[in-house]
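A.B. asks: quick one: sequence plus predicted model below, questions after.
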Amino acid sequence: MNKERLIPLIVAAALFMENMDATVIATSLPAIAADIGTSPLTLKLAITSYLLSLAVFIPASGWTADRFGARTVFSAAIAVFMIGSIGCALSQSITDFVLARILQGLGGAMMTPVGRLVLLRSIDKSALVGAMAWMTVPALIGPVIGPPLGGFITTYFSWHWIFLINIPIGLAGIFFAQRYIDPIRSDNPERFDLYGLVLAGIGLAGIAFGLSVAGLGLLPWQVVVALIAIGTIAMTLYLLHARRTASPVLDFSLLRLTTLRASMTGGFLFRLGIGALPFLLPLLMQIGFGLSPFHSGLVTFASSAGAMGMKPLAARIIRTFGFRKIMTINALVSSVFLAACALFTPATPLLLIMIILLVGGFFRSLQFTAINTVAYAEVETAQMSRATTLVSVGQQLAISAGVAIGAFAVESTMAWHGTTTLGADDFAPAFVVVAVLSALSAYFFWRMPDDAGSEISGRKAIEISSRKGAAGAAAKTATEETQTARDQRL
């Protein structure tokens, strides 16, 4: 297998482990809580410690990769995540579980941005679309396969195995990373911005954690508002600090690049809407329709099947039509399929639901591939580590905000209906709200230049070839006309 396919699969396997782990716990909460002597509500707060750890450590990922080498840090991140997984399986109390989840978050914070950095530094830009298509698979499959897998393992085996299954995947990831990924590192790493890391960590942790629990009823609303306010103040102070330092942990000056800015602003809105889907859909299937977690997962897995079907076609579609046109139109198409979930009722045939999810997953996969790839179209090699860190932070905040908005929309609908019991009718407005937000992303993609990312997509080469072909045809026609004129004169 060539490098352009092997390295994305190595990175994708590690990211799949992380994305699946983040959701596989959901259906196992009652069993874990009963076993370690706590309540499911308290355990939910412990699980959000993972998000907290992610937010704190992601800003340090770029500098760490430059200083110690992307391959080394990526392998170490997998190892740390594995140790955290073993810690979760061996937990005897809520304190043990919290500490283990924080350790997992540290590994995950390094795994995602550094894995993307490995890909960007190992693959030629001309092959980046195809490589990135495979790397988006974990983000789409993990949240969907997680709940049914967690339910299956907990029901027929033991909840401990939902963490221990990470060990063989992690060992394989480390082995293949050490064997096939080049030891790329920066020859002149920048000075570490510790003060900036503290400010950014507090800011991101406050905002991400606050948004993650907003609308879920896990904390008093005053605490949630305080968390988001503290995070916002810390991020404001960080922005003032970043202007005065030559090596900020989060380099917002990169937003001057047209394609990166469009990917982050438009991508934030798109992910904000789509990120709520793995949260809303299982709840609708289980609480609204009365399906078991396992059967619910089998239905929603259709979305992942559609995503897989797009992978072989993504590079060809983007090369044919270009990033700007595809991302603008596809944002609207994907949003329509997201809004279609609002029409699901207990009477809707499951086959029809699966078909809508299948086709919707196809288009969402294409959009994620385009967003993740075009972000780096104008980024220089020396700026890659900063860019991957910035993009990862934006993605994390978008997902947290998406879940918060989806939960708030459901809670608001329940208040409007005057009920305290969640039912199938309470989900439709939430799907509409997040679909509208996703559709708004089309505006930011439409503002990109028509040739945005042409070096990556290969579209420029096609146009040049077409122009050469047209010029050649014109020259041939002119020659034939000249020859005809000569023949007539003779």
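C.D. replies: In hand now; what should we look at?

A.B. asks: can we go C-alpha only for contacts and neighbour counts from here?
C.D. replies: OK.

A.B. asks: check which helices and strands the helix or strand containing Met110 sits against.
C.D. replies: Met110 belongs to helix 94-122 when elements are defined using DSSP states H and E. In this structure, helix 94-122 packs against helix 3-24, helix 40-57, helix 61-68, helix 70-89, helix 384-417, with contacts taken as 3 or more Cα pairs under 8 Å, 6 or more residues apart in numbering; DSSP states H and E.

A.B. asks: and for stretch 389-398, what's in contact with it?
C.D. replies: 55, 58-62, 112-113, 204, 207-208, 250-252, 264, 267-269, 271-272, 275 (Cα atoms under 8 Å, 6 or more residues apart in numbering).

A.B. asks: re the thing from before, could you say which of the helices and strands packed on helix 94-122 is packed most deeply?
C.D. replies: helix 70-89 (a mean of 24; mean count of other Cα atoms under 10 Å).

A.B. asks: show me what it is packed against.
C.D. replies: helix 61-68, helix 94-122, helix 161-164, helix 166-180.

A.B. asks: try it against this one:
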Amino acid sequence: MSQASTSSLKAMLWIVAAGFFMQTLDTTIVNTALPSMAHSLGRKPLDLQPVVVAYTLTMAMLTPASGWLADRFGTRRVYFSAILIFVLGSLFCAGAQTLPQLVIARVVQGIGGSMLLPIGRLAVLRNVSGEQYIAALAFVSVAGQVGPIFGPVLGGWLVQHVSWHWIFLINVPVGVVGLLAVRRYLPGGDTAGAPPFDWVGCGLLSLCMVAFSLALDAPLQASHAGWNAGLAALSVVAALLYIPHARRSRAPLFRLALFREPNFSVGLAGNLVCRIGSGAVPFLLPLLMQLQLGYSPFHAGLMLLPAALAGTLSKRWIVPLVARFGYEKFLLVNTALVGASIASFGAMSPGWPLALSIAQLALFGATNSMQFAAMNSVTLKGLSVADAGSGNSLFSMVQMLAIGLGVTVGGGLVTLFSARLGEAGPAFRLAFVVVGTITLLSALVFRRLDVAELGKGRRAAPASARTP
């Protein structure tokens, strides 16, 4: 490889890594700023949970379309558009004067964010040779690990020393440099014959996710029971309508045969339940620390560092632990540890020992990181080569949906308990116990894993799924 092509390759990897960093940073940087944002907008902090949910739910809905868009319009053009939309969404967020304006701006941000990682991975796949591909993806994935580490700290510092608007404005210079770099270094002209996209299937599944999220987000009061039930019913109907559609369609968004793959359905269900608790923690903890424990935004961000660092360091433990104990036993024990660590946050109160708080956060970060790695593996391990891409896309949708549901459930529980108990302190404690218990329940799902299948490698595509 010539020096010029090597330089272009390195530049492309930095572009993709920067996009991944912006996406993961924006998933976490907002949480420590919520109290300040709420005060500025004249709302209660818990009223801002749609700001988080709108972003993750938008990404969940649009991620499946990213590959088709790249095939139809070209990787460079779509990646450039993704960064541009993300930057414009960031500007709109910084300029929002009301909560509805901020939620709409976060949707715009999510449209751009939904394409940053998938299109970036695709650019690497199409332009990096086989022997360098793993190293290239490893380089890009570092950005995804750095974002959650620095997001809460950077968000807290900006809120405390500048203003909350800068948690969004910081994306603008990074995005402008990225736009210029994409035009210069990202290869173009890679359009392919894009197959027809299943817009009907995508719409049905998107309707299912949105209706389900809104059903959980609606106030849990008797006067809203009909509204909640109607949204839940709409979600179920949309999911059921997808089944006959997928049977009739020549190229459905997700083949129904995916759910006949051993452990895939179990893995999806386990992921959804388990990640509700994990998704609630980054939302609830900064609120607890600032509203109940008296921490400053920057201090609250620093307190989340042990969890992020422990999560990064523990990734190397997962392979030897699974090799020694097996997936089933590891998931049962580790799920219990994740759930217990989440529930333990309910014990935090004014005067709680700092060393104990750090230990709790480190335990959560380490076990949660290993849980994600193990769940990812058992869910996707048995898929055929032909189904791997589609299964991974559906899995990504479920992951983003679960993060949004975690915020919705966690915030809803605090609101409900606050109304019943008359004060927020006990409400936060009870909410952590409940979401920790929800995480523990996912251990019952993982007991249904087919242990024999976990020992096998990825299977070849069945005849009906192979391309001619």
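C.D. replies: Arrived safely. The shown structure was predicted, so the numbers you read here are calculated from the model rather than taken from an experiment.

A.B. asks: filter the contacts of stretch 389-398 of structure 1 down to the buried ones.
C.D. replies: 55, 58-62, 112-113, 204, 207-208, 250-251, 264, 267-269, 271-272, 275 (16 or more other Cα atoms under 10 Å).

A.B. asks: how near is the aligned partner of Ser349 of structure 2 in structure 1 to Phe427 of structure 1?
C.D. replies: Mapped onto structure 1 by TM-score structural alignment, Ser349 of structure 2 lines up with Thr345. Noted for Thr345 of structure 1: a distance of 10 Å to Phe427 of structure 1, by Cα to Cα, to the nearest Å.

A.B. asks: of the two, who's got more company?
C.D. replies: Counted by other Cα atoms under 10 Å, Thr345 of structure 1 and Phe427 do not tie: Phe427 has more neighbours, with 27 against 18.

A.B. asks: let me see the contact set for the closest residue to that one other than its chain neighbours.
C.D. replies: In this structure, Phe427 of structure 1 finds its nearest non-sequential neighbour in Val410, 5.8 Å apart by Cα to Cα, 6 or more residues apart in numbering. Counting by Cα under 8 Å, 6+ apart, Val410 of structure 1 touches Asp426, Phe427, Pro429, Ala430.

A.B. asks: let's see it at 6 Å
C.D. replies: Applying Cα atoms under 6 Å, 6 or more residues apart in numbering to Val410 of structure 1 gives the contacts Asp426, Phe427, Ala430.

A.B. asks: check the gap between it and Val433 of structure 1 for me.
C.D. replies: Distance from Val410 of structure 1 to Val433 of structure 1, by Cα to Cα: 10 Å.

A.B. asks: repeat for Ala461 of structure 1
C.D. replies: 40 Å.

A.B. asks: over to Tyr238 of structure 1?
C.D. replies: Counting by Cα to Cα, the gap from Tyr238 of structure 1 to Val433 of structure 1 is 32 Å.

A.B. asks: follow-up on the earlier one: with distance to Arg364 of structure 1 as extra columns, can I get the helices and strands packed on helix 94-122 of structure 1 in CSV?
C.D. replies: CSV is the format used below for those (distance: least, Cα to Cα, whole Å):
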stretch, distance to Arg364 of structure 1
helix 3-24, 17
helix 40-57, 24
helix 61-68, 27
helix 70-89, 27
helix 384-417, 15
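
A.B. asks: of all the ones you listed, which one is nearest Ile141 of structure 1?
C.D. replies: Set against Ile141 of structure 1 and scored by Cα to Cα, these come closest in helix 3-24, at 7.6 Å.

A.B. asks: report all helices and strands that that closest one contacts.
C.D. replies: Contact partners of helix 3-24 of structure 1 among helices and strands, from 3 or more Cα pairs under 6 Å, 6 or more residues apart in numbering; DSSP states H and E: helix 128-135, helix 137-156.
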